[in-house]
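1. One predicted model, sequence on top.
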Amino acid sequence: MSAKTRAAVLTAPQTPFTVQDVELADLREHEVLVRMVATGVCHTDLGVWAGGIPFPLPGVIGHEGAGVVEQVGSAVTTIAPGDQVVLSYTSCGDCPACLDGHPAYCATWLPRNLFAGAREDGTPTLTVDGAPIGGHFFAQSSFAQHAVAEERNVVVVGADADLTSLAPLGCGVMTGFGSVWNALDVQAHARVAVFGAGAVGLSGVVAAALREPDLLIAVDVVPERLELALELGATHAINGKEEDVVARIAELTGGAGLTHAFDTTGVPAVGRSAIDALGARGHLVTCGAPPPGTEIPVDFQGILPGKSVSGVTMGDADPKVLIPQLVDLVAAGRLPLGRLIKQYKLSELDAAFADMHQGTTVKPVIVH
């Protein structure tokens, strides 16, 4: 008989979560059973809740899990029961992108992590009274007391690690930090702006600050977040509600424009502002999870001076490589995640979503 656990089930978009018993599938040979300690709330979760990201419902989401391994499949060799772990996204390991060290661009990334709600072969990891529900979200569905994950998306951290602080590393923090560190590859003397000072954007600010650019501008509409960005290394802050962002960036750069920009919002108008704020040969990297079909308006003449725009998934990061580096930065006090986190119980998930959406909490973390 399948084991049971408690999980927050979303039955339909924009409805409250219901905490109830669900059944966990028996482990396959490369799977891992993790007792969840904490799970971060990410804007991708919010996108599913809002109905903008397709996912089979009723189902269990959550994809910034951290916990303790209770059981491993017969073929698992790198993880053992008792290990403390952070969960991230999964990938096939065999396609050209995976073999080239870019698993975030796995050929089967979307069905494996977002859309299918089941394993690659279509079998469920979660059921209710024997009937399948959406699960396997980022190969974890970690808004639950236990998660069935895969060896590829489980990263072992130290036995003394504070899992509540480290849970956001698996998606939001890794995406923000990796986008600046890997995709933009900001270097000293750059002129950088980060649009959106949520958990992703602030992680990008930290990454950029470590590279010591000449200018590091944070753009947001929440004053408290802009203040935090300045504390984390931004040299300037712009409130998009109060100032003309493009004009202010032109002023700060002496008319030269930005060398690098990072848009975390997924809002087309913000993406357009970021493009307009670039200088010649400037590079914009954009992430976010807007509904499919969302477009950024571009002035063709405006991008002719060598401007480039590229999307990024998960910071173009290999979790097995970047997450241990981020753990070290947290331990050294150079990535102060505690400044971003507010804790909630699983039964308070609706409040956590509301607080994140309204901007009153940067990074909600569910403590199981």
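-> Noted; the coordinates are in hand.

2. contacts, neighbours, all on C-alpha from now
-> Noted.

3. Buried ones in the helix or strand hosting residue 204, by neighbour count?
-> For residue 204, the enclosing helix or strand under DSSP states H and E is helix 199-210. Within helix 199-210, the residues that count as buried by 16 or more other Cα atoms under 10 Å are 199, 200, 201, 202, 203, 204, 205, 206, 207, 208, 209.

4. How far does that helix sit from its chain's centre?
-> Distance of helix 199-210 from its chain centroid, counting by Cα atoms, centre = their mean, to the nearest Å, is 13 Å.

5. for stretch 73-83, same thing?
-> Remark: stretch 73-83 is offset 25 Å from the chain centroid, using Cα atoms, centre = their mean.

6. What distance separates the opening and closing residues of that stretch?
-> Taking Cα to Cα, to the nearest Å, the first and last residues of stretch 73-83 lie 14 Å apart.

7. re the thing from before, going on from the helix holding residue 204, what's the next piece of helix or strand?
-> Using DSSP H and E, the helix or strand that follows helix 199-210 in sequence is strand 215-220.

8. Name the surrounding residues that touch that next one.
-> By Cα atoms under 8 Å, 6 or more residues apart in numbering, the list of residues contacting strand 215-220 from outside reads 189-197, 205, 208-209, 226, 229-230, 233-240, 245, 253.

9. Just the ones of the residues you listed in helices?
-> Among the contacts of strand 215-220, the residues falling in helices (DSSP state H) are 205, 208, 209, 226, 229, 230, 245.

10. tell me the two of those residues that are most distant?
-> Across the ones in helices among the contacts of strand 215-220, no pair lies farther apart than 209 and 245, at 20.7 Å, counting by Cα to Cα.

11. Can you get me a residue count around residue 117?
-> Residues lying near residue 117 (other Cα atoms under 10 Å) number 31.

12. any idea how far it is from residue 46?
-> 16 Å.

13. Residue 360 now?
-> Distance of residue 360 to residue 46, given as Cα to Cα: 15 Å.

14. Ok, residue 312 next?
-> From residue 312 across to residue 46, the span is 19 Å (Cα to Cα).

15. same check, this time on residue 54
-> Distance of residue 54 to residue 46, given as Cα to Cα: 12 Å.

16. got it, and residue 85?
-> In this view, residue 85 and residue 46 are 24 Å apart by Cα to Cα.

17. Between those two, point out the one with more neighbours.
-> Shown here are residue 85 and residue 46; by other Cα under 10 Å, residue 85 has more neighbours (27 against 21).

18. Identify the residues contacting that one.
-> Counting by Cα under 8 Å, 6+ apart, residue 85 touches 66, 67, 68, 69, 154, 155, 156, 157, 163.

19. so which of those is the most crowded?
-> residue 66 (34 neighbours).

20. Below is structure B, check it against A:
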Amino acid sequence: MRIEAALVEQPGGPFVLRDVEIAEPRADEILVRISAAGICHTDLIMRGRWPAARLPMVFGHEGAGIVEAAGDAVTTVRPGDHVCLSFRSCGTCSECSAGQPAYCLDSAVNTRGVSTTLSRAGRPVFGGFFGQSSFATYAITYPSNTVRIPADFPAVLAAPLGCGVQTGAGTVFTVLDPSPGDTVVIFGAGGVGLSALLAARTRDCRVIVVEPQPARRELARALGAAETVEPGVELRQVAHHAIDTTGRPDTIARAVTALRRRGTLALVGIGGSASVDIMTVLAGGIRIRGVIEGDADPFRLLPELIALQQAGRFPLERLVTTYPFGAIEAAAQDALDGRTIKPVLLFGAP
């Protein structure tokens, strides 16, 4: 079947819309017609690092849509179901069996790139990014990353749930699990940081947001932050919990000093190495915790987030800016330049 996909054809190159062929779903695969897809910074980082040997490549890992067809072995969804797409996991390793699919021992299945489902002019096109490659009008997905959602829940809000929103909210709900009245300091007011803010407010926490952009600080206050500050402002021993979404070594060091005794720092942002004062960590009994995908099981967390949004307690729509699929490169540049928080591509009607 012929579809339209946004290809990256050279390392670090732009998204280019091309006609490609997609194979019929095999026994364990699902064909999803994409209605909306969020752009995550992981997509933008990976297109700059992707090896030339696995190009052209289709990225995208925050898809939402409708099941078009399913293989004979698929029992979890059927044609016509509305679904949200998340990360893929094997379902059988020790981590998956322990209810921790974000730490699947075969997690490379999300980022290795495969050439078995897509082609162009008889030549392979790589896909399978996070088990979906949703920067396309159709995607092949799997039972482990295809979550059925209510038919009346807008795809434009469902799409970002699968990664960025899940990461921020899951870090609060699953990893930090704050009590009412706890102070949470969030470093960075992008999609992940503001999702963490929304989650913390449902727990009646006092939230401080550290963010360089004035417009984002203003939005954070509108969403319930008790205080917003610029990165240079010193915060010392004020927080029960801290979340770093930046991956910046200097920010991580500041996050440690912002914690009270026995506080926890959740590291969410992608980065390199960072240095912290060991005596501060030891004397304060501070915990530093790496977090992937908010420690979430999408089949449990995503329905909870949908219910919160429908109840008016998780105003995700305040973070979203929509673009037609054809404007994907403009949306990507707006995200890189900080003009949008969560760009969501629309494929036809929202």
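-> Thanks, I have the structure now. Keep in mind that this is a model prediction, so the values were computed, not measured.

21. overall similarity of the pair, as a TM-score.
-> Here the superposed chains carry a TM-score of 0.95, computed using TM-score structural alignment, normalised by the length of structure 2; 346 aligned residues with a Cα RMSD of 1.6 Å.

22. related to what we said a few turns ago, only the buried subset of the contacts of strand 215-220 of structure 1, as a PyMOL command please.
-> Selection of buried members from the contacts of strand 215-220 of structure 1 for PyMOL, criterion 16+ other Cα under 10 Å:
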select buried, resi 190+191+192+193+194+195+196+197+205+208+209+226+229+230+233+234+235+236+237+238+239+240+245+253
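
23. mind listing the helices for structure 1?
-> Using DSSP H, the helices found in structure 1 span residues 43-50, 96-99, 109-110, 163-166, 172-178, 199-210, 223-231, 245-252, 268-277, 300-303, 319-331, 349-358.

24. which residues sit against the shortest one?
-> Right, helix 109-110 of structure 1. Identification of contacts with helix 109-110 of structure 1 by Cα under 8 Å, 6+ apart yields 90, 91, 92.

25. The first one - nearest residue in space that isn't next to it in sequence?
-> Beyond its immediate neighbours in the sequence, the residue positioned closest to residue 90 of structure 1 (Cα to Cα, 6 or more residues apart in numbering) is residue 153, lying 4.8 Å away.

26. Distance-wise, check the aligned partner of that neighbour in structure 2 relative to residue 96 of structure 2.
-> Here residue 153 of structure 1 is matched to residue 145 in structure 2, going by TM-score structural alignment. Using Cα to Cα, residue 145 of structure 2 is found at 13 Å from residue 96 of structure 2.

27. Identify the contacts common to those two.
-> Common neighbours of residue 145 of structure 2 and residue 96, using Cα under 8 Å, 6+ apart, are residue 89.

28. Those two: who's more crowded?
-> residue 145 (22 against 18).

29. dump the residue contacts of that one.
-> Residue 145 of structure 2 sits next to 85, 86, 87, 88, 89, 131, 298 when contact means Cα under 8 Å, 6+ apart.

30. Distance of it relative to residue 109 of structure 2?
-> 12 Å.

31. between the two, what contacts are shared?
-> Residues within reach of residue 145 of structure 2 and of residue 109 at once, by Cα under 8 Å, 6+ apart, are 88, 89, 131.

32. ok, of those, which one's closest to residue 40 of structure 2?
-> Distances from residue 40 of structure 2 to those, taken by Cα to Cα, are shortest for residue 131, at 15.1 Å.

33. Surely the closest one and residue 88 touch.
-> Yes. Between residue 131 of structure 2 and residue 88 a contact is recorded at 5.3 Å, counting by Cα atoms under 8 Å.

34. Common neighbours of those two, please.
-> 109, 110, 142, 145.

35. what does the first one align to in structure 1?
-> Right, residue 109 of structure 2. Alignment note (TM-score structural alignment): residue 109 of structure 2 maps to residue 112 of structure 1.

36. and that match, how many neighbours does it have?
-> 22.

37. wait, it sits on residue 90?
-> Yes. Using Cα under 8 Å, residue 112 of structure 1 makes contact with residue 90 at a distance of 6.9 Å.

38. if we can go back for a sec, of the shared contacts of residue 145 and residue 109 of structure 2, grab the buried ones for PyMOL.
-> Applying 16+ other Cα under 10 Å to these, the buried members can be selected in PyMOL as follows:
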select buried, resi 88+89+131
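
39. For residue 72 of structure 1, see how far away residue 340 of structure 1 is.
-> Distance, residue 340 of structure 1 to residue 72 of structure 1, using Cα to Cα: 32 Å.

40. Stretch 51-69 of structure 1: which residues count as buried?
-> Quick answer for stretch 51-69 of structure 1 (16+ other Cα under 10 Å): 53-69.

41. Check stretch 220-229 of structure 1 too.
-> Buried residues in stretch 220-229 of structure 1, counted by 16+ other Cα under 10 Å: 220, 221, 222, 225, 226, 228, 229.

42. What is the equivalent residue in structure 2 for the third one?
-> Residue 222 of structure 1 maps onto residue 213 in structure 2 when the alignment is built from TM-score structural alignment.

43. Chain neighbours aside, what residue packs nearest to its match?
-> residue 230 (8.0 Å).

44. Correct me if wrong: the one you found contacts residue 218.
-> No. With contact defined as Cα under 8 Å, residue 230 of structure 2 does not count as touching residue 218 (11.6 Å).

45. Looking at residue 340 and residue 72 of structure 1, which is more packed in?
-> Under the criterion of other Cα under 10 Å, the comparison of residue 340 of structure 1 against residue 72 puts residue 72 first, with 24 against 19.

46. ok, back up a step: which of the shared contacts of residue 131 and residue 88 of structure 2 lies closest to residue 24 of structure 2?
-> Residue 24 of structure 2 lies nearest to residue 142 out of these, by Cα to Cα, at 13.1 Å.

47. how many other residues sit next to that closest one?
-> By the criterion of other Cα under 10 Å, residue 142 of structure 2 has 28 neighbours.

48. Count the neighbours of the residue lying closest to it once chain neighbours are set aside for me.
-> The shortest distance from residue 142 of structure 2 to any non-neighbouring residue, by Cα to Cα, 6+ apart, is to residue 29 (5.0 Å). Residue 29 of structure 2 sits with 20 neighbouring residues when counted by other Cα under 10 Å.
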